[in-house]
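Colleague: This is the structure alone, sequence omitted:
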């Protein structure tokens, strides 16, 4: 993952998530806490608890476990064939893309993006501009 490609604050209705950081560092916002998680460390994000993360290093390599399975079906609904074997420099990120279609797919799989009011109330330390 590259800095700036993080998903917006969201909540999973079905899956628990566990991130094990292989390299780099992320800042996690969950349950009123702000956690810095670096290489060799992990963080558990329980279902039904709003959360977000921001990559602190230029890149971060993460092993993600989501249980029960099924969320990757949502990701697969949005996949597009690669144009080349390199990451495109013009790749849209969550920060630049229109998320309407993404949100419609995610909601079918139990993932909901938080509104700005929900972010302010439930993740007060999450920066509004990052």
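Modeller: Happy to help now that I have it. None of the values given here were measured: they were computed from a predicted structure.

Colleague: going forward, measure contacts and count neighbours with C-alpha atoms only.
Modeller: OK.

Colleague: count of neighbours near residue 16?
Modeller: As a burial measure, residue 16 scores 17 neighbours (other Cα atoms under 10 Å).

Colleague: and the comparison structure, right after this:
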């Protein structure tokens, strides 16, 4: 395989995974970027809230393709809709809630590969699970992986 074939192969949509029962795609991570970033796509239903968390050594960016999020970064909240972007610097607690009426589709970009590593470790191939069948997350699995991948899980989103 030559360099062009490698680029074409990377351009194909990756297989769907389920992270917290959410359809998730790891578009880029350690292997695809030489360890420089993570690019994750998710589809998230209205009302879902992420865990309040901090990336210890990576910045996180949010780009909304469809739907609407309320993103809280530190003590500030902002509403982000289609085509809009928000930035969460490393070391600052943050999270989001899907506040629009429709399912949100978003891209999450981190300035290193550890977030993709975390998602890969704590998600399952879609063929091994059924989307839309929410269950209790395996908290021990999440907390152990978070610690290994530079994340601090702080609890539920603040109101």
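Modeller: Thanks, I have the structure now. The shown structure was predicted, so the numbers you read here are calculated from the model rather than taken from an experiment.

Colleague: Overlay the chains and give the TM-score.
Modeller: Overall, the chain-to-chain superposition scores 0.77 on the TM-score scale (TM-score structural alignment, normalised by the length of the first structure); 115 aligned residues with a Cα RMSD of 2.2 Å.

Colleague: Ends of stretch 105-119 of the second structure, what's the gap?
Modeller: Using Cα to Cα, to the nearest Å, one end of stretch 105-119 of the second structure lies 17 Å from the other.

Colleague: isn't there a helix covering residue 109 of the second structure?
Modeller: No: assessed with DSSP: H, G, I helix; E, B strand; the rest coil, residue 109 of the second structure is strand; it does not lie in a helix.

Colleague: Identify the residue of the first structure aligned to it.
Modeller: With the correspondence set by TM-score structural alignment, residue 109 of the second structure lines up against residue 65 in the first structure.

Colleague: Surely its match touches residue 21?
Modeller: No: with contact defined as Cα atoms under 8 Å, residue 65 of the first structure and residue 21 do not form a contacting pair (11.5 Å).

Colleague: got the contact list for the match of residue 109 of the second structure?
Modeller: By Cα atoms under 8 Å, 6 or more residues apart in numbering, the residues touching residue 65 of the first structure are 17, 18, 19.

Colleague: Mind telling me what element the second one is part of?
Modeller: Using DSSP states H and E, residue 18 of the first structure sits within strand 16-23.

Colleague: Pull out the buried positions in that strand.
Modeller: Within strand 16-23 of the first structure, the residues that count as buried by 16 or more other Cα atoms under 10 Å are 16, 17, 18, 19, 20, 21, 23.

Colleague: Burial check on the aligned partner of residue 25 of the first structure in the second structure, number of neighbours?
Modeller: Matched by TM-score structural alignment, residue 25 of the first structure corresponds to residue 68 in the second structure. Other residues near residue 68 of the second structure number 23, with proximity taken as other Cα under 10 Å.

Colleague: mind listing the helices in the second structure by residue range?
Modeller: Remark: helices assigned in the second structure by DSSP state H are 3-11, 30-33, 114-122, 139-148.

Colleague: Among these, show me which one is buried the most.
Modeller: Highest mean neighbour count among the helices of the second structure (mean count of other Cα atoms under 10 Å): helix 114-122, with a mean of 21.

Colleague: superposed on the first structure, where does that one end up, distance-wise?
Modeller: Here helix 114-122 of the second structure is compared with the first structure after superposition; its mean distance to the aligned residues, by mean Cα distance after the TM-score superposition for the first structure, is 1.4 Å.
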